[in-house]
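Engineer: predicted model and sequence follow; I will ask about them next.
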Amino acid sequence: MHVFVTGATGWVGSAVVQDLIGAGHQVTGLARNDEKAARLAASGATVLRATLDDLGALKNAASEADAVIHTAFNHDFSKFPESAAQDQRVIEALGSALEGSERPLLVTSGLSGLPAGATEADLPDPASPRRSEVDARALKERGVRVATVRLAPSVHGIGDHGFIPIVIRLAREKGVSAYIGDGQNKWSGVYRLDAAKVYRLALEQGVTEAVYHAVADEAVPFRDIASIIGRRLGLPAEPREREHFGWFATMAGGNMAASSVRTRALLSWNPTGPSLLADLEQPAYYA
């Protein structure tokens, strides 16, 4: 099939493009500058040179595709309200291009705000500032074949520029690899290439669900993450108050464990990449 992918040069999106092309699908990917466009073209994808604010171009690309995968999101946390609003506009534009057809849309979100141990049946927090999944469900009520892929908070692998590098940077800056309380709040994790397969398998199997969980390690104590980072950096791993983490305290103290039992069964998805803790043992994570 011909798939349009936003965020096609990003950490998750580039892996999705790689996986789709490897499985024989045709990909058009969004790239916002010439350097990213060249890298995307070299991967074998057709390039749409545009930004997330070019809603007309996004709608046209979605209209010409058999399916759409939306992975793009501006992760500048100092501008989070603006990023969330932009994301809403993009989801609406993509959905309007697909409305009235059976062509599917996969929207990316996370696990923040869900109950600990969440399953695919749990509903998103309507008060969450990121409304990706809420907006996707609104499209579903309009008849769009849409689903949300919830990513684990750590989509890990060498080259990671997500939340784990923030934890590592904080440890270096503060001289301690810290956790909150007893550190038994749980994160989940998924190897980047395993996460990419969830998107492809969901498309190939017809997007029959409202939610899929790209979660391999379902419940990793944050203290275990901090302990490995501390050992690798030669720093103590110790408890600290929430103030130690600044804006990152909600994530560092968050319970973002989740089950992927249903996703694995429905998609025959069997993660094969390294675990989060195994990845954190690699020296390249600290280069």
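Structural biologist: Arrived safely.

Engineer: only C-alpha atoms from now on, for both contacts and neighbour counts.
Structural biologist: OK.

Engineer: the chain: helices as residue ranges?
Structural biologist: 13-22, 34-42, 55-63, 80-98, 132-141, 163-174, 192-204, 222-233, 249-252, 261-267, 276-280 (DSSP state H).

Engineer: ok now the first one, how far from the chain's centre?
Structural biologist: Spelled out, it's helix 13-22. When distances are taken as CA atoms, centre = their mean, to the nearest Å, helix 13-22 is centred 14 Å away from the chain's centroid.

Engineer: included below, for side-by-side comparison, is a second structure:
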Amino acid sequence: MKIFCTGASGYIGGSVAAHLAAAGHQVTGLVRSAEKAEAVCRLGIEPVMGTLDDAAVLARAAGAADLVVNAASADHRGAVTAMLAALAGSGKAFIHTSGSSIVGTRSRGARSDDVFDENTPVTPSPARAARVALNELILSFRDKECRPVIVCPSLIYGIGHGVGRDSVQVPLLINLARKRGNAAHAGPGENIWSNVHIDDLVPLYMLAIDKAPAGSFYFAENGENSMREVCRAINRMLGFPGQPSAMSMLDAESEWGEGTAENTMASNSRVRARRARVELDWRPRAKGLIEEIEQGCYRE
């Protein structure tokens, strides 16, 4: 198949695009620089120069492909509408990447007991209302003769297989621990995020490409941990004695910025990937997050 992938030099999109190219598909990937173009070429991906603001470039590349994987941004409405307009009436698939912070609750490091699956109504925070609205727009294109599908990962961990090698939360925590000589979480660190290994996430994309019905939405998770549990594992991995420390939200915002601190590092995002397991027979098998930190790629 001819497949166009945005985010081809990133962590998720790069891993998916590299897998598809290795499987023999003709993959083109959106890149912003000559350096990234050279890097994706080495993975067998044909670069398409441009950005998410280049609507004509996106529409042309999407229209020429048999399916599109959008993994560059969960929030760029202009890019999405340009590609979907090119696919309307074609019956082709549009696999979009969202993120489970759509169910996130700002809690300043406190625990929430709210758990969501694909059938749970969502009232998003103001920071994620536009993302939820964009997801609804994407799924509405099932009525315009194309096959929109949304994959919604939780916290992703593990080493990527493309140009982009690192995820967000775990590297941020490890880097901060190295800087401070002790792992640290925002507030009490009792907030919980579901999580999924990149080695399990990529197969979910393959299943979605192969057989997800039009209008499908899938969470991706295979367990959950509190940020305090993650920080304890980081201390053990790095050989730091004692318990991790609790940062004030002011300190967390100083380290990571207000949006990342509040919506990513100190929030809760607890989901269950029931639909992927039932509809697509998705069977995650990779190491759990704590094991991967203590004994896997982060130690290596």
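Structural biologist: That came through fine. This one's a predicted model, so the numbers in the text were calculated from it and none came from an experiment.

Engineer: now render the helices of the first structure as JSON lines, adding distance to Val155 of the first structure and mean neighbour count.
Structural biologist: Compiled in JSON lines, these are given as follows (distance: least, CA to CA, whole Å; neighbours: other CA atoms under 10 Å):
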{"stretch": "helix 13-22", "distance to Val155 of the first structure": "11", "mean neighbour count": "21"}
{"stretch": "helix 34-42", "distance to Val155 of the first structure": "21", "mean neighbour count": "15"}
{"stretch": "helix 55-63", "distance to Val155 of the first structure": "26", "mean neighbour count": "19"}
{"stretch": "helix 80-98", "distance to Val155 of the first structure": "20", "mean neighbour count": "19"}
{"stretch": "helix 132-141", "distance to Val155 of the first structure": "18", "mean neighbour count": "20"}
{"stretch": "helix 163-174", "distance to Val155 of the first structure": "9", "mean neighbour count": "16"}
{"stretch": "helix 192-204", "distance to Val155 of the first structure": "5", "mean neighbour count": "22"}
{"stretch": "helix 222-233", "distance to Val155 of the first structure": "14", "mean neighbour count": "20"}
{"stretch": "helix 249-252", "distance to Val155 of the first structure": "14", "mean neighbour count": "17"}
{"stretch": "helix 261-267", "distance to Val155 of the first structure": "17", "mean neighbour count": "17"}
{"stretch": "helix 276-280", "distance to Val155 of the first structure": "8", "mean neighbour count": "17"}
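
Engineer: want to try TSV for the ones you listed, with distance to Glu243 of the first structure as columns?
Structural biologist: Below are these laid out as TSV (distance: least, CA to CA, whole Å):
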stretch	distance to Glu243 of the first structure
helix 13-22	33
helix 34-42	37
helix 55-63	39
helix 80-98	20
helix 132-141	29
helix 163-174	12
helix 192-204	31
helix 222-233	17
helix 249-252	7
helix 261-267	36
helix 276-280	25
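
Engineer: out of those helices, nearest to Pro115 of the first structure?
Structural biologist: helix 249-252 (14.0 Å; CA to CA).

Engineer: contacts for that closest one next, please.
Structural biologist: For helix 249-252 of the first structure, the external contacting residues (CA atoms under 8 Å, 6 or more residues apart in numbering) are Tyr179, Ile180, Phe222, Arg242, Glu243, Phe245.

Engineer: wait, which of the residues you listed is closest to Ala147 of the first structure?
Structural biologist: For the contacts of helix 249-252 of the first structure, the minimum distance to Ala147 of the first structure (CA to CA) is 29.0 Å, reached by Phe222.

Engineer: distance check, that closest one against Gly253 of the first structure.
Structural biologist: Phe222 of the first structure sits 8 Å away from Gly253 of the first structure, taking CA to CA, to the nearest Å as the criterion.

Engineer: who touches both of the two?
Structural biologist: Contact criterion CA under 8 Å, 6+ apart; residues shared by Phe222 of the first structure and Gly253: Tyr179, Gly183, Asn185.
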